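Peer 1: for reference, the sequence and a predicted model appear below.
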Amino acid sequence: MLRLNELRLPLDHAPEALPEAIVQRLKIKPEALKSFTVFKRSYDARRGHPLMLIYSVDCELADEAGVQKRFATDHKIVPTPDMDYKLVGHAPSDLAHRPVVVGFGPCGIFAALLLAQMGFKPIVLERGKEVRQRTKDTWGLWRKNVLNPESNVQFGEGGAGTFSDGKLYSQIKDPRYLGRKVIAEFVKAGAPEEIVYVSKPHIGTFRLVGMVEKMRETITELGGEIRFEQKVTDIQIEDGAVRGLTLESGEQIRTDHVVMALGHSARDTFEMLHARGVFMEAKPFSVGFRIEHPQSLIDRARFGKHAGHPLLGAADYKLVHHAQNGRSVYSFCMCPGGTVVAATSEPNRVVTNGMSQYSRNERNANAGIVVGITPDDYPGGPLAGIAFQRELESRAFVLGGGNYEAPGQLVGDFIAGRDSTALGSVEPSYKPGVKLGSLHSALPAYAIEAMREALPAFGKQIQGFDMHDAVLTGVETRTSSPLRITRGEDCQSLNVRGLFPAGEGAGYAGGILSAGVDGIKVAEAVALSVLGRAA
């Protein structure tokens, strides 16, 4: 098959226009096009240009060799690459100890799934609850101001990604097409078929719940064992190698291969690993606030007269500003037609995040507006970033009134440096609620200064972005892990053999897709280690 890239058609083109365009572009007769499938569909919404759909299609042709020869120098017409995933091996029949996966978020799910598909029958230990009970506990915070520290937005089956927009795109380099494996498994588990080809696929929270359950069933059908409410409290290391794990119940599990697929909020587990001498280092991350606008404002700014078109859906954005004080301010985890959610995992702290359903039909758009920070801002070693996060989250708890409400401020008041006393046209979506006032003390002064400069600059890129009534809600601190559990080319810890740090918490992913890809990589590394083969 041949892949034809960058085929441009009007937004409202007729169905037959696509095959006609393929035939015209390849200069073949209609009957020579035996079949085609859409590999990718995106859109070009740049200002000053007509809004166009852009297709990449895989074509089966009567004379593929002849067409390929005629277009040998055209980089937009190439042979379709082999993107089918192939397992790296299969478990030996005499496997002494089953591998253990700690954490059942996106990374842990895919690590366990791949190990199960290779016959390793992994044991999965998840400190939180199964996804439906976890959802009830999460609503307990949102509706009743009651936090369960072991079952919330951060902890439980599906990980933090379950309560998100469900974005399935990233900027990782993926030469082996592992992302396609992630997408394919999601479709098997019930995700909509369109995520295979749309340029910015997403699933949404409600659909993710059912998909996670389906993937759990697949793992157990293949011999895997998934144990909920099983918190790992210690790791046994002998002669520089993993020998087992201890659970909060006192139970010990013997194993030589542990995938540490921790989320970025498993702070107590980070502390335990650090105390056991596992090598880790502080890394940059970002802190800031959530911002909410009417989704209709973002749609008009991005799509103009095409706002509301069903193929386009709710508009998103990606913004960055380099402030005069040297700080970078950027949008993070933008959730079209979504809500701002309470995402703390520790008592007496406030953390915000954003999520959307598949429909993305809530009234507001929200995104994190965050400022990049480095270990120079929080010196003190690998765990100093955790202390820095906790300080900001505790401060936000106090500013919000001490009952898990979040501190908030109107954008116009924030820029002007005055307290907010009443809401305008934008109703904040955060539950349990928002307490208006001033956010100037919620973040370090350099972050506030950079954000006050950035918001008007963003208003020049998206008309109305710095509107007075837009709402800022604090604080967003869990953008990524504040540390990295350093690993080598074989995906094992630099100083503990058999320990495989993985995913977002270990500092190797940022979002559902990249976490899933890292889970696959690490599962492969475990298999190769067991089989005595180099990566």
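Peer 2: On my side now, so go ahead.

Peer 1: drop to CA atoms for contacts and neighbour counts, all remaining ones
Peer 2: Fine.

Peer 1: hmm, who's touching stretch 242-253?
Peer 2: Contact partners of stretch 242-253, identified using Cα atoms under 8 Å, 6 or more residues apart in numbering, comprise 230-237, 254-258, 496-499.

Peer 1: ranges for the helices of the stretch 51-200 of the chain?
Peer 2: Counting by DSSP state H, counting those that start in this stretch, the stretch 51-200 of the chain has helices at residues 64-70, 106-117, 131-144, 178-188.

Peer 1: list of residues touching the second one?
Peer 2: It stands for helix 106-117. For helix 106-117, contacts defined as Cα under 8 Å, 6+ apart pick out 101-102, 121-124, 158-159, 161, 182, 215-216, 218-219, 222-224, 259, 261-262, 502-504, 512-513, 515-524, 527.

Peer 1: in strands, which of those residues appear?
Peer 2: Mapping these onto strands (DSSP state E) picks out 101, 102, 123, 124, 259.

Peer 1: any idea how many residues pack against the third one?
Peer 2: So the one you mean is residue 123. 24 (other Cα atoms under 10 Å).

Peer 1: distance of it from residue 237?
Peer 2: Going from residue 123 to residue 237 by Cα to Cα, to the nearest Å gives 19 Å.

Peer 1: with the first one instead?
Peer 2: Per Cα to Cα, residue 101 is found 16 Å from residue 237.

Peer 1: out of the helices of the stretch 51-200 of the chain, which comes closest to residue 315?
Peer 2: helix 178-188 (22.2 Å; Cα to Cα).

Peer 1: tell me the buried residues in that closest one?
Peer 2: Within helix 178-188, the residues that count as buried by 16 or more other Cα atoms under 10 Å are 178, 179, 180, 181, 182, 183, 184, 185, 186, 187.

Peer 1: use this one as the comparison:
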Amino acid sequence: MLRITELKLPLDHTEAMLSATIIGRLGISPEQLNGYTIFRQGNDARKRAAILLVYTLDVSLSNEAEVLARFHADPHILPTPDTTYRFVGQAPSNLSERPIIIGMGPCGLFVGLILAQMGFKPLILERGKEVRERTKDTFGLWRKRVFNPESNVQFGEGGAGTFSDGKLYTQIKDPNHYGRKVLTEFVKAGAPAEILRVSKPHIGTFRLVSMVEQMRASIEALGGEIRFQCRVDDLAISDGQVQGVTLASGETLRSRHIVCAVGHSARDTFAMLYERGVYIEAKPFSVGLRIEHPQSLIDTCRFGAAAGHPLLGAADYKLVHHCQNGRSVYSFCMCPGGTVVAATSEAGHVVTNGMSQYSRNERNANSGIVVGITPETDYPGHPLAGIALQRQLEAHAFVLGGGTYDAPGQLVGDFLAQRPSTTFGSVLPSYTPGVHLGDLSTALPDYAITAIREALPAFGKKIKGFAMDDALLTGVETRTSSPIRIKRNGDYQSINTKGLYPAGEGAGYAGGILSAAVDGIKVAEAVALAMLRNE
């Protein structure tokens, strides 16, 4: 098989046109084409009047060697890579120790799954509830303003990614094709098979719930154990080697191989690790606001007359602006046809995030509009200072929203004119419990407000209507990524605590479902190899 990339055809092409284009691109006769499969399909909408579909194809030929030799200098015609996942080892039947995984978000889930598939029978500890009970608690905040600090958008089976757009694409380098393993496991668990070929795959919350349950069942069937409502409150370390964990219940569990995959909101766990001497450093992250527009506006601006075409779906966008004050403002976690959701993990705080269902058919598009910040200039002096800044902004947002878990909001026109908003315009908020209109000028540091005020009109030059007066801003967005990094060495262990494997987004090594899951596979392999050496 050979792989052709960047093959472009008109939006409404026929299958015969695709075959003819392959034949023409390779300079072969029709008889030499045995068949093809679509590895990836995306679109090129830079010219709205002539939107193209862009293919990556795996092609079977009768004269493959001759064609590859003829195109040896062409980067878009290469042998099809082997994406088969191969395990690094298999646990012995008399394994003397079980690895412990703290956290069951995308990263912890894949650490557990891969270790279970290799026979290591992992023990997964999750502070929150199983996913369906967790969903009830999350809806309790959204619908009734009842908040559960241990079971919410951030904590519980599936992690923060369960209540998101379910995006399954990433910009990480993946030479070992671990991302393919992740997508394949998701399809086995019930995801639509199309995620294996579309350029920007997504699933949506409702499908993620059942998938997470199926993956849990797979881990348990392979001998793994999962305990819910088991918060880890302490870590036992002796002579620089981790020895086990202590749960909130007081129970102690022994293991010399512990994966910390707690997600970016486990602030109490970060504090505990710091107190135990685990090396932690502050890292950059971003803060900002959520913005909502009519999805129809985004569709029209991106796709023109082709808006609504079934092959295109709901349009997204990606924007960045470099401001005069030295800050960068960019769109983050854009959710086409989605909703803004309450995402706090602490009482008396307000945090926003975005979520979409698989259909992406809600009336509004939403995205974070966020400003990059760094520990050197914005929260110096302590590795956990970024967490303190997050808490300060979230607590103030709670006050601005009226102290009821409503989010503070302001129309874009009023935000730019520096006047409070009093009534909604044509864009109605999707955030529940509700949005309390007012003035967002104090919701973020002055440098961030100044930067966003400069960026919105600039974005309006790229997407007509982006800075429309009735577009709605909601605050605050603070959980863009972890504000800390638990530094690790080449074998994925903490640089000063042997046997502790910092993993995923919370440890500072991922950003999103797919990259967190890929990091989980890498960490699982490292744990397996270390345990096999010990055995």
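Peer 2: Yes, it's here. This one's a predicted model, so the numbers in the text were calculated from it and none came from an experiment.

Peer 1: what does the TM-score come to for these two?
Peer 2: Scored against TM-score structural alignment, normalised by the length of structure 1, the superposed chains reach a TM-score of 0.98; 533 aligned residues with a Cα RMSD of 1.0 Å.

Peer 1: before we move on, the earlier item: okay, the helices of the stretch 51-200 of structure 1 in CSV with distance to residue 31 of structure 1 next?
Peer 2: Below are those laid out as CSV (distance: least, Cα to Cα, whole Å):
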stretch, distance to residue 31 of structure 1
helix 64-70, 13
helix 106-117, 41
helix 131-144, 50
helix 178-188, 31
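
Peer 1: hey, which of those is tucked in deepest?
Peer 2: Most buried of the helices of the stretch 51-200 of structure 1 by mean neighbour count (mean count of other Cα atoms under 10 Å) is helix 106-117; its value is a mean of 29.

Peer 1: tell me what angle that one forms with helix 178-188.
Peer 2: Calculated by axes from the mean of the first three to the mean of the last three Cα atoms, to 10 degrees, helix 106-117 of structure 1 forms an angle of 80 degrees with helix 178-188.

Peer 1: that older thread, the contacts of helix 106-117 of structure 1, buried ones only, as a ChimeraX selection?
Peer 2: Buried members of those can be picked out in ChimeraX with the line below, counting by 16+ other Cα under 10 Å:
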select :101,102,121,122,123,124,158,159,161,182,215,216,218,219,222,223,224,259,261,262,502,503,504,512,513,515,516,517,518,519,520,521,522,523,524,527
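
Peer 1: let me know the secondary structure of residue 460 of structure 2.
Peer 2: Put simply, residue 460 of structure 2 is helix when judged by DSSP: H, G, I helix; E, B strand; the rest coil.

Peer 1: who's in contact with it?
Peer 2: Applying Cα under 8 Å, 6+ apart, we find residue 460 of structure 2 in contact with 466, 467.

Peer 1: all helices for the stretch 201-350 of structure 2, in order.
Peer 2: Counting by DSSP H, counting those that start in this stretch, one finds helices in the stretch 201-350 of structure 2 at the ranges 205-221, 267-275, 295-303.

Peer 1: just checking, residue 172 of structure 2 touches residue 516?
Peer 2: No: contact criterion Cα atoms under 8 Å: residue 172 of structure 2 and residue 516 do not qualify, at 10.4 Å.

Peer 1: and of the helices of the stretch 51-200 of structure 1, who's closest to residue 196 of structure 1?
Peer 2: So among the helices of the stretch 51-200 of structure 1, helix 178-188 is nearest, using Cα to Cα, at 6.4 Å.

Peer 1: mean shift between the closest one and structure 2?
Peer 2: Superposed on structure 2, helix 178-188 of structure 1 shows a mean distance to its aligned partners of 0.7 Å (mean Cα distance after the TM-score superposition for structure 1).

Peer 1: max pairwise distance over the ones in strands among the contacts of helix 106-117 of structure 1: which two?
Peer 2: 123 and 259 (10.2 Å).

Peer 1: could you pull out the residues contacting both of these two?
Peer 2: 99, 100, 101.

Peer 1: quick one, longest strand in structure 2?
Peer 2: If you go by DSSP E, structure 2 has its longest strand at strand 33-44.

Peer 1: what sits against the closest residue to residue 270 of structure 1 other than its chain neighbours?
Peer 2: Nearest residue to residue 270 of structure 1 in three dimensions, chain neighbours excluded: residue 383, at 7.9 Å (Cα to Cα, 6 or more residues apart in numbering). The contact partners of residue 383 of structure 1, taken as Cα under 8 Å, 6+ apart, are 270, 271, 282, 482, 483.

Peer 1: now swap in residue 448 of structure 1 and tell me
Peer 2: The contact partners of residue 448 of structure 1, taken as Cα under 8 Å, 6+ apart, are residue 440.

Peer 1: quick one: whichever helix or strand it is part of aligns where in structure 2?
Peer 2: Taking DSSP states H and E as the definition, one finds residue 448 of structure 1 inside helix 445-461. Under TM-score structural alignment, helix 445-461 of structure 1 corresponds to residues 446-462 of structure 2.

Peer 1: list the buried residues for that stretch?
Peer 2: For stretch 446-462 of structure 2, the neighbour count (16+ other Cα under 10 Å) marks 448, 449, 450, 451, 452, 453, 454, 455, 456, 457, 458, 459 as buried.
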